[in-house]
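Student: Sequence first, then the predicted structure, then my questions.
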Amino acid sequence: MAGDLRDNRGRGDAEWRWPAIHPEGRKFGLIGVGIALIVLLLFDWEIIGWPLLALAGGVFAFFRDPERVVPQDDDMIVAPADGLVTLISQVPPPLELQGPDGDGAPGLGSDPVTRISIFMSVFDVHINRAPVGGTVKRIVYIPGRFMNADLDKASEENERQHILIERPDGRPIGCTQIAGLVARRIVSFVKQGDIVAAGQRIGLIRFGSRVDVYLPQGTDAKVLLGQKIIAGETVLAELGKLKLIEGVSQ
């Protein structure tokens, strides 16, 4: 992945910078600014124009795309989304990711695995990132409903997109982008056959939703229910590591 190398020995540079606005969102923000200026300058409707201008600023903020420092360790699975861990459960992988595909690439199987669900509010960064490096072997889009993405059944009933990434060692890792009440479009930045790095941008979901990650057998989550996590930086799990982790809400 392109970027400056930094490590836990203090090597590299750290600086604060304004986050960029992803191109996918610039048009929406500019449309909002244009409408607000028309209302303010042509009609002098300040009671409407200023709230519209603030709303346009909120749209720009929603599509912000900050840089992330991604841990470079082949055994780590990093968070694909900013947000809150709302579910950690043992479930069978989605049917679309279970079996091998037409090219013989293996799926996740049908045995229950640990699923980590990350809920993104409208205040979170909505750029989704690859949980591991490897080859995108499968992208399956499924139309569906737009119920609250925080609900467990949203994984099976909402509009969603499954992505299967095969690591260089041949082990597949699956994740699912799920639309919610407000989110109405899942945007993909990658296609089948692309090679991605861990933490690379792979898509976004407009205006709040959820991302599920399916850990391989024999791997426990390193995050806790209710924990706030950061895409591309928070380590969700280490391959082959099983350990109960407890936390106290304070």
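Tutor: In hand now; what should we look at? Numbering: from 1, shown residues only.

Student: alpha carbons only for contacts and neighbour counts from here, please
Tutor: Will do.

Student: which stretches of this protein form helices?
Tutor: 23-37, 46-62, 95-98, 154-157 (DSSP state H).

Student: Would you mind saying which of the ones you listed lies nearest residue 180?
Tutor: helix 154-157 (8.0 Å; C-alpha to C-alpha).

Student: about what we covered before: out of the helices of the chain, nearest to residue 117?
Tutor: Of the helices of the chain, nearest to residue 117 by C-alpha to C-alpha is helix 154-157, at 9.3 Å.

Student: in the closest one, what counts as buried?
Tutor: Buried residues in helix 154-157, counted by 16 or more other C-alpha atoms under 10 Å: 154, 155, 157.

Student: What is the nearest of the residues you listed to residue 190?
Tutor: residue 155 (21.4 Å).

Student: Quick check, the closest one in contact with residue 180.
Tutor: No - with contact defined as C-alpha atoms under 8 Å, residue 155 does not count as touching residue 180 (10.3 Å).

Student: Now do the shared contacts for these two.
Tutor: Residues touching both residue 155 and residue 180 comprise residue 149, with contact defined as C-alpha atoms under 8 Å, 6 or more residues apart in numbering.

Student: how about stretch 142-151: buried residues?
Tutor: Buried, per 16+ other C-alpha under 10 Å, within stretch 142-151: 145, 146, 147, 148, 149, 150.

Student: And stretch 21-34, how far out from the chain middle?
Tutor: 21 Å (C-alpha atoms, centre = their mean, to the nearest Å).

Student: ugh, wrong one, stretch 184-194
Tutor: The answer for stretch 184-194 is 12 Å, by C-alpha atoms, centre = their mean.

Student: quick one: contacts of it?
Tutor: Residues outside stretch 184-194 that contact it (C-alpha under 8 Å, 6+ apart): 135-139, 146, 160-161, 177-179, 201-207.

Student: do you know how far the closest residue to residue 52 other than its chain neighbours is from residue 126?
Tutor: Distances taken as C-alpha to C-alpha, 6 or more residues apart in numbering place residue 36 nearest to residue 52, at 5.2 Å, with adjacent residues excluded. Noted for residue 36: a distance of 25 Å to residue 126, by C-alpha to C-alpha, to the nearest Å.

Student: Got another one to weigh against that:
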Amino acid sequence: MSISNSIRAQIPPIHPEGYPFIGGFALASLILFWIWTPLGWIGTVLTVWCALFFRDPVRVTPVREGVVVSPADGRVSMITQVLPPAELGLGDRPLTRVSVFMSVFNCHVNRAPVTGRIEKIVYRPGVFINAELDKASEDNERNSLVIGTAQGRIGVVQIAGLVARRIVCFAKEGQAIGAGERFGLIRFGSRLDVYLPDGTKPLVSVGQTAVAGETVLADFRLGDNGLGFRAN
């Protein structure tokens, strides 16, 4: 392999959603160079950051049946028992919610946590408070998906944050989707919530780094007693 091909192999591809933004940053940088060179270099750094933000690296998703993988790159910020949002239709009992917070330096392409069929997609407008706060699950702009599987129904919620102002969802209701498959992204910092079926034990801890499509959040085969899945 040539040196140029080797370098290209190390550079992750860019998601098409990012091209207009990267182009805009690059054009602004050229204008800033014309105004004052130091400003142009600042614009160049921001252009590189924008390209990194929209990176879309290849991920290797575990193939064994029953695993729930992280839908986002970032940090596991919360694991708690809460009532799921009413629009998900997951019942009126508290479920385990695993929250993954994405900073502006994380890859923001979102991936399906399980293999199944998308039963419902519901968008709700809202405010843009810090996505690390617990109340962001209720107050912030969000887009919710319910994915049905043979083991239960999973709720996945894209939550806009303090900086994020645009939630993008590529998936459609009724669509079959595979674990690790891309279904959307959120522009410029936000959070993903995953609501696990009753009896499913989380396998991650608060503070742990999660990789979209690869980090196993839970396993349907392990219930809250660690021995086996308890169906609803």
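Tutor: It's in. None of the values given here were measured: they were computed from a predicted structure.

Student: Just the TM-score for the two chains, thanks.
Tutor: TM-score of the superposed chains, computed with TM-score structural alignment, normalised by the length of structure 2, equals 0.90; 218 aligned residues with a C-alpha RMSD of 1.5 Å.

Student: related to what we said a few turns ago, so if I had to pick from residue 36 and residue 126 of structure 1, which one is more boxed in?
Tutor: Counted by other C-alpha atoms under 10 Å, residue 36 of structure 1 and residue 126 do not tie: residue 126 has more neighbours, with 26 against 23.

Student: For the equivalent of the more buried one over in structure 2, which non-adjacent residue is spatially closest?
Tutor: When structure 2 is aligned by TM-score structural alignment, the residue opposite residue 126 of structure 1 is residue 108. Nearest residue to residue 108 of structure 2, sequence neighbours excluded (C-alpha to C-alpha, 6+ apart): residue 185, at 5.5 Å.

Student: Name the residues of stretch 147-158 of structure 2 that are buried.
Tutor: Buried-residue list, stretch 147-158 of structure 2, by 16+ other C-alpha under 10 Å: 147, 148, 151, 152, 153, 154, 155, 156, 157, 158.

Student: With adjacent residues omitted, what lies nearest to residue 190 of structure 2?
Tutor: In space, residue 190 of structure 2 is closest to residue 161, 4.4 Å off (C-alpha to C-alpha, 6+ apart).

Student: need the contact list for that neighbour.
Tutor: 128, 129, 130, 131, 136, 140, 189, 190, 191.

Student: With respect to residue 57 of structure 2, which of those is nearest?
Tutor: residue 189 (17.7 Å).

Student: From residue 241 of structure 1, how far out is the equivalent of that closest one over in structure 1?
Tutor: The pairwise alignment with structure 1 assigns residue 189 of structure 2 to residue 208, based on TM-score structural alignment. As judged by C-alpha to C-alpha, residue 208 of structure 1 and residue 241 of structure 1 stand 31 Å apart.

Student: With residue 155 of structure 1 instead?
Tutor: Counting by C-alpha to C-alpha, the gap from residue 155 of structure 1 to residue 241 of structure 1 is 26 Å.

Student: swap in residue 35 of structure 1?
Tutor: Using C-alpha to C-alpha, which is the criterion applied here, residue 35 of structure 1 is 53 Å from residue 241 of structure 1.

Student: can you pull out the strands in structure 2?
Tutor: 67-69, 74-82, 95-102, 109-111, 116-124, 142-148, 153-160, 166-169, 176-177, 182-187, 190-195, 200-202, 209-210, 216-223 (DSSP state E).

Student: Of these, which is nearest residue 50 of structure 2?
Tutor: Comparing those by C-alpha to C-alpha, strand 182-187 comes nearest, at 10.2 Å.

Student: now for that closest one, which elements pack on it?
Tutor: strand 109-111, strand 166-169 (3 or more C-alpha pairs under 8 Å, 6 or more residues apart in numbering; DSSP states H and E).

Student: Quick check: the residue lying closest to residue 225 of structure 1 once chain neighbours are set aside vs residue 162 of structure 1, distance?
Tutor: Closest residue to residue 225 of structure 1 apart from its sequence neighbours, by C-alpha to C-alpha, 6+ apart: residue 85 at 5.3 Å. Plainly put, residue 85 of structure 1 is 19 Å away from residue 162 of structure 1 if you go by C-alpha to C-alpha.

Student: do the same with residue 219 of structure 1
Tutor: 20 Å.

Student: do the same with residue 212 of structure 1
Tutor: 9 Å.

Student: Those two: who's more crowded?
Tutor: With neighbours defined as other C-alpha under 10 Å, residue 212 of structure 1 and residue 162 compare such that residue 212 has more, 23 against 20.

Student: Report whether the expected contact of the more buried one with residue 113 is present.
Tutor: No - counting by C-alpha under 8 Å, residue 212 of structure 1 stays clear of residue 113, with 12.0 Å between them.

Student: hmm, back to that, what is in contact with residue 212 and residue 162 of structure 1 at once?
Tutor: Counting by C-alpha under 8 Å, 6+ apart, the residues touching both residue 212 of structure 1 and residue 162 are 175, 176, 177.

Student: who's in contact with stretch 33-53 of structure 1?
Tutor: 32, 56.

Student: for that stretch, which positions count as buried?
Tutor: Neighbour-count burial for stretch 33-53 of structure 1 [16+ other C-alpha under 10 Å]: 33, 36, 37, 39, 40, 49, 52, 53.

Student: how far out from the middle of the chain is it?
Tutor: Here stretch 33-53 of structure 1 is found 34 Å from its chain centre; the criterion is C-alpha atoms, centre = their mean.

Student: before we move on, what about stretch 84-92 of structure 1?
Tutor: Distance, centroid of stretch 84-92 of structure 1 to centroid of chain: 15 Å (C-alpha atoms, centre = their mean).

Student: and that stretch, which residues are buried?
Tutor: Quick answer for stretch 84-92 of structure 1 (16+ other C-alpha under 10 Å): 84, 85, 86, 87, 88, 92.

Student: May I see those residues organised as JSON lines, with distance to residue 70 of structure 1 added?
Tutor: Conversion of these to JSON lines gives the following (distance: C-alpha to C-alpha, whole Å):
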{"residue": "84", "distance to residue 70 of structure 1": "19"}
{"residue": "85", "distance to residue 70 of structure 1": "19"}
{"residue": "86", "distance to residue 70 of structure 1": "23"}
{"residue": "87", "distance to residue 70 of structure 1": "24"}
{"residue": "88", "distance to residue 70 of structure 1": "23"}
{"residue": "92", "distance to residue 70 of structure 1": "29"}
